[in-house]
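>>> Next input, structure requested:
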Amino acid sequence: MKKITLGTSKLEAGEISLGCMRMDALSKKEANYVIENALDLGVNLFDHADIYGSGRSEEVFSDAIDMNAEIREKMIIQSKCGIRKGFFDFSKEHILSSVDDSLKRLQTDYLDILLLHRPDALVEPGEVAEAFSTLKASGKVRYFGVSNQNPMQIELVKKYVREDLIVNQLQLSVMHTPIIDAGLNVNMQHDKAIDRDNSILEYSRIHDMTIQAWSPFQYGMIEGVFVGNSDFPEVNAKLQELAEKKGVTDSAIAIAWILRHPANIQPVVGTMNAKRLADIAKASHITLTRQEWYDLYRAAGNTLP
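Alright, predicted model coming up:
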C-alpha cells in the first residue's frame, strides 16, 4: 500500500486506515485476524476513541494482539476524546483522564496521535494547551489533532497550544461532499454554494493538516451505506462500471475516489471483515482519471456550474 506522511509529523502511514469502532463485537481470535490482516495489507494506522464500545473496543484490540513492544512498533495508534454522555468536554481534567484510561485499555505507554473528537462549545483553549503540554512532556502522546472542526475552531486552539495539529477527521464520501461542494459553486445562488465549513478543505491543504475521511461509504449524516443501495441507482451504476473497468470492487472505487483528491486524504475504513478490507485496500493501486472522478461526483446527484 502507498504511504503518506501525516501532517507535519514524521509518521508514515498507509493511505488507508482502519477504524476500530466495531471491534468490541469481535472475539479475541476474530479481532486478531482483522488486525494482522490489516498490517499485512499495509494498513498500519488504527483509529480508536474512548467512547467506542464504551471503551471495550480498545480493550479487545490490545487483548487480541497480546500487546507487546514488538507489535506496538508496527502500528500507529490513534484515539479520540471529548464526547461524554449528553455533552462534550475539552477540559484539562477530562483530556488527561481520558488518555490515561485509553492507555490502560490499550496496554501501551503512549498514543501516537490524540484527537479532540467533537467541538466543545465551552472549550477553554488554555486548558487544552496545558493538557497537551503535559501529555507531550510525559511521553503519553506524541502528536495531536482534531476531529470535525472548522478553521476558526482550529485557529483558536492553535493560538494556545505549542504542538502542531496534524490531523482533522471529517465526514467525506462520494455521497457526502459538503467540504467539496462550496468550492465548486463559487458565486452561485443555490444550496451547493453554501459554505458550511469555512473552506476547511483548502485550509487543511494550506496548513499541511491531513484530513481523515470518516464514514467513506455512508450518505447523509450516517444515514446508511450507499454502496449497493438500490435507492441510489446512478452512483452505483457508475461505481460498478468503474469497478469492472479497473478490476476491483465497487467499494474500492468509492475509496479510490477519495484518494484521487490531491489533498492526500486518508480514508478511515470501519469494516471488521478481513476479505472486504483486502478488497478495499486495492484502491491504493488504482488511480481514477480526472473525468472519472467528476463522473462519480455527478452520478452522486451533483451538478456542475
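>>> going forward, measure contacts between C-alpha atoms and count neighbours the same way
OK.
>>> all strands for the stretch 201-305 of the chain, in order.
210-214, 218-219, 224-225, 266-269 (DSSP state E, counting those that start in this stretch).
>>> contacting residues for the nearest residue to residue 74 once chain neighbours are set aside?
Ranked by Cα to Cα, 6 or more residues apart in numbering and with sequence neighbours excluded, the top spatial neighbour of residue 74 is residue 44, at 6.9 Å. Neighbouring residues of residue 44 by Cα atoms under 8 Å, 6 or more residues apart in numbering: 13-14, 17-18, 38, 74-76.
>>> Please determine how far residue 44 is located from residue 78.
11 Å (Cα to Cα, to the nearest Å).
>>> and if you look at residue 184?
Distance from residue 184 to residue 78, by Cα to Cα: 32 Å.
>>> With neighbour numbers in mind, choose between those two.
Using other Cα atoms under 10 Å as the criterion, residue 184 and residue 78 rank with residue 78 on top: 21 against 14.
>>> Next, the second sequence, to be compared with the first:
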Amino acid sequence: MRTIKLGSSALDVPVIAVGCMRIKSLDKKEAERFVRTALEQGANFFDHADIYGGGTCEEIFAEAIGMNGSIRENMILQSKCGIRKGMFDFSKAHILESVDGILKRLKTEYLDVLLLHRPDTLVEPEEVAEAFDLLERSGKVRHFGVSNQNPMQIQLLKKSVKQPLVANQLQLSITNATMISSGINVNMLNDSAVNRDGSVLDFCRLNDITIQPWSPFQFGFFEGVFLGNEKFPELNRKIDEIAAKYEVSNTTIAIAWILRHPARMQPVTGTTSLERLIDCCKASEITLTRQEWYEIYRAAGNVLP
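Here you go, the predicted structure:
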C-alpha cells in the first residue's frame, strides 16, 4: 500500500483509510475477518467516530481484533467527536469526556488522530486549545484535525490551537466534486462556479492539511452510490471502459480518480464487503492519466468552461 505523510506531521499513513461506520452490521467473526483483511492489504488506518452506532462500532472493532498492545502498534486509529443528539459540542469538557469514552471502547491508551466532527457554531477556540493541550500532554492523542470545516473555521481554531491540524474530512466523490468544480469554473456564470466552501481544497493544500474524502461512492447526501446506477449511464460507461483497460473493478477506478488529484488525499472507505475493500486498496497501485481523469469528470456531468 502506498503511503503519504498525514498533513504536516511525520506520520506515514496508507492512502486508503478504512471507515468503520458500518461495522455494527457484522458479527464478531465477520468483523474480525474485515479488520484482518484490511491489515493484510496494508490498509492499517481505521477511521471511527463516537457517534457511529452510538459508540458500539468502536467496541465491536476492539473486540473483533482482540485489542492488545502488540496489535495496537500495527494500526493507526482515528476517531471523531463533537456531535451530540440535537447539537454540536466543541466544549473542553465534552472533548475530554468523549476521548476518554473512545479510548475505553477501543481498549487503547491513545488515539493517533482525533478529529473534531461537524462545526460547532458556539465553539470557543480557547477551550478547544485547552482540551488539545491536556490530551497531548497526557499522551491520549498524538495528532489533531477537523472534519467538514471551511478555511475560516480552521483559521479561527488555529488562532488558539498550537498543534498542527493535520486532516480535514470532507465529502467528495466523482459526482459530489464541488470543491474541485468551483476551482475549474472560476469567474464563470454557471452553477459550477459557485464557491461553497471557501476554496477549502486550495487552502488545505497550501497549509499541508490532508483531505480525507468521505462517501467516495455516494451522490447527493447519502442518496445512493453512482456505480452501476441507471441515473449515471455515461459515467458508468466511462468508468467501466477505463476499468477494463486496467483490468480492475469500477470500485477501484472510482477511488483511483480521487487519488489522482495532486492534493494527495486519503479517501475513507465505508464498505464492509471484503471484495470491495480489496478493490478500494487496489487503487493505490493505479495512476490515471490526465485525459482519463478529465474524461471521468466530464462523464459525471461536470462541465469545463
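>>> give me the element residue 166 of the second structure is part of.
strand 165-171 (DSSP states H and E).
>>> just how off-centre is that strand within its chain?
Distance of strand 165-171 of the second structure from its chain centroid, counting by Cα atoms, centre = their mean, to the nearest Å, is 7 Å.
>>> count of residues packed around residue 237 of the first structure?
Burial measure for residue 237 of the first structure: 17 neighbouring residues, criterion other Cα under 10 Å.
>>> Give the equivalent position in the first structure for residue 130 of the second structure.
Aligned counterpart of residue 130 of the second structure in the first structure: residue 130 (TM-score structural alignment).
>>> if we can go back for a sec, can you say which of the contacts of residue 44 of the first structure are buried?
The neighbour count (16 or more other Cα atoms under 10 Å) marks 13-14, 17-18, 38, 76 as buried among those.
>>> Counting only helices, which of those residues make the cut?
For those, the ones inside helices are residue 38, with DSSP state H as the criterion.
>>> Closest to residue 255 of the first structure out of the buried ones among the contacts of residue 44 of the first structure?
Comparing these against residue 255 of the first structure with Cα to Cα places residue 17 closest, at 11.2 Å.
>>> Quick check: the closest one touching residue 48?
No. Residue 17 of the first structure is beyond contact range of residue 48, at 10.9 Å (criterion: Cα atoms under 8 Å).
>>> ok, and what's touching stretch 97-104 of the second structure?
Everything outside stretch 97-104 of the second structure that qualifies as a contact, by Cα under 8 Å, 6+ apart, is 50, 55, 58, 79, 81-82, 109-111, 140.
>>> mind checking how far residue 266 of the first structure is from residue 135 of the first structure?
From residue 266 of the first structure to residue 135 of the first structure the distance is 25 Å (Cα to Cα).
>>> cool, and residue 153 of the first structure?
From residue 153 of the first structure to residue 135 of the first structure the distance is 21 Å (Cα to Cα).
>>> neighbour count winner among those two?
Between residue 153 of the first structure and residue 135, counted using other Cα under 10 Å, residue 135 has the larger neighbour count: 22 against 16.
>>> Give the full set of residues in contact with the more buried one.
Applying Cα under 8 Å, 6+ apart, the residues near residue 135 of the first structure are 96, 141.
>>> Am I right that it sits in a strand?
No. Counting by DSSP: H, G, I helix; E, B strand; the rest coil, residue 135 of the first structure is not found in a strand; it is helix.
>>> Nearest spatial neighbour of residue 141 of the second structure, chain-adjacent residues omitted?
Using Cα to Cα, 6+ apart, the nearest residue to residue 141 of the second structure is residue 111, at 4.8 Å.
>>> what do you get for residue 274 of the first structure?
Leaving out its chain neighbours, the residue that sits closest to residue 274 of the first structure by Cα to Cα, 6+ apart is residue 34, at 5.4 Å.
>>> what residues are up against that neighbour?
So residue 34 of the first structure contacts 272-274 (Cα under 8 Å, 6+ apart).
>>> Looks to me like it is in a helix.
Yes. Counting by three-state DSSP, residue 34 of the first structure is part of a helix.
>>> residue range for stretch 155-164 of the second structure in the first structure?
Aligned by TM-score structural alignment, stretch 155-164 of the second structure falls on residues 155-164 of the first structure.
>>> tell me which residues of that stretch are tucked away?
157-158, 161, 164.
>>> would you list every one of the helices in the first structure?
With DSSP H as the criterion, the first structure has helices spanning 28-41, 56-64, 69-72, 92-106, 125-138, 151-158, 178-184, 200-206, 233-246, 250-259, 274-281, 290-299.
>>> average distance between the last one and the second structure?
Going back to what we said before, that points to helix 290-299 of the first structure. Helix 290-299 of the first structure, aligned to the second structure and superposed, deviates on average by 0.3 Å (mean Cα distance after the TM-score superposition for the first structure).
>>> Against residue 192 of the first structure, how distant is the residue nearest to residue 274 of the first structure?
39 Å.
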